[in-house]
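A.B. asks: Next input, structure requested:
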Amino acid sequence: MINVIVTYTVSSEFVSENKANIQKFLDDFEKLDQSTFEYKVYLKEDGVTFLHYSNYINEEVQHEVLNVPSFKEFQRLRDESGLNGSHKVEILQAI
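C.D. replies: Coordinates of the predicted model:
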């Protein structure tokens, strides 16, 4: 099992657009086999920091999920919005 947390902060002006972009890829993720992965997105109390939590049964599934076109477009738009070095990826180990 692969478990990942990604956090990043966007400008307050980009929050609404980012939420819409997230909803697009989440809608597309629903068309995939939900028994092989989990993907959840949260907005922290500050209103501008997003946390994405995901787990995948293996690297093949992770690759399939992360290469959905709407997800790649979300990433591009997010990155172009100016993250100011706030993007952080953490791999978690289950205990």
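A.B. asks: can we go C-alpha only for contacts and neighbour counts from here?
C.D. replies: Noted.
A.B. asks: mind checking the longest helix of the protein?
C.D. replies: Assignment by DSSP state H gives helix 15-29 as the longest helix of the chain.
A.B. asks: Need the three-state assignment for the residue nearest to the spatial centre of the chain.
C.D. replies: The chain has H52 as the residue nearest its centroid, 4.5 Å off, counting by Cα atoms, centre = their mean. What DSSP: H, G, I helix; E, B strand; the rest coil gives for H52 is strand.
A.B. asks: Next, the second sequence, to be compared with the first:
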Amino acid sequence: MISVIVTYQIKKEFIEQNKANIETFIKDFEKLDSSLFEYKVFTKQDGLTFVHHSLYKNEDIQKQLLNVPSFLEFQKQRDEIGLDGKAQIEILNLFASSDKKWKK
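C.D. replies: Below you'll find the predicted structure:
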């Protein structure tokens, strides 16, 4: 199991475009086998900070998601136009879970 958290802040003028781009790639992710991954996006109270949390059963599904065209376009626009600072990427190691799907 692979767990990744990406946190980033965007410029105010890019908020609506960032949200639209996220909605687009999430719709594409919904077409895939959701038993192999979970992908959630949160915003912090400031409205400018986004937190993406992804869980993947294995590297194959992770690679598949990371190469979905709408996800690649989201990343490109965010990084080239909308990002305010640098994105922080954290890899988490599962210790325990109440969800059997994610048990070791």
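A.B. asks: returning to that earlier point: return the distance of the residue nearest to the centre of structure 1 relative to K40 of structure 1.
C.D. replies: Counting by Cα to Cα, to the nearest Å, the separation of H52 of structure 1 from K40 of structure 1 is 6 Å.
A.B. asks: My read is that I2 of structure 2 contacts K57, right?
C.D. replies: Yes. Using Cα atoms under 8 Å, I2 of structure 2 is in contact with K57, at 6.5 Å.
A.B. asks: which residue ranges form the strands in structure 2?
C.D. replies: 2-9, 37-43, 49-56, 88-92 (DSSP state E).
A.B. asks: quick check: angle from the second one to strand 2-9?
C.D. replies: Between strand 37-43 of structure 2 and strand 2-9, the angle comes out at 20 degrees (axes from the mean of the first three to the mean of the last three Cα atoms, to 10 degrees).
A.B. asks: what separates strand 37-43 of structure 2 from the chain centre, distance-wise?
C.D. replies: 6 Å (Cα atoms, centre = their mean, to the nearest Å).
A.B. asks: The closest residue to I5 of structure 2 other than its chain neighbours: neighbour count?
C.D. replies: Leaving aside its chain neighbours, I5 of structure 2 sits nearest to H53 (4.6 Å; criterion: Cα to Cα, 6 or more residues apart in numbering). Applying the criterion other Cα atoms under 10 Å, we find 17 residues in the vicinity of H53 of structure 2.
A.B. asks: so how far is Q75 of structure 2 from the residue nearest to N58 of structure 2 when sequence neighbours are not counted?
C.D. replies: Excluding the flanking residues, the one nearest N58 of structure 2 by Cα to Cα, 6+ apart is M1, at 5.7 Å. The spacing between M1 of structure 2 and Q75 of structure 2, counted by Cα to Cα, is 23 Å.
A.B. asks: F14 of structure 2 contacts D79, doesn't it?
C.D. replies: No. If you go by Cα under 8 Å, F14 of structure 2 and D79 don't touch, sitting 11.1 Å apart.
A.B. asks: give me every residue that touches the residue nearest to I5 of structure 2.
C.D. replies: Contact analysis of H53 of structure 2 by Cα atoms under 8 Å, 6 or more residues apart in numbering lists S3, V4, I5, V6, Y39, K40, V41.
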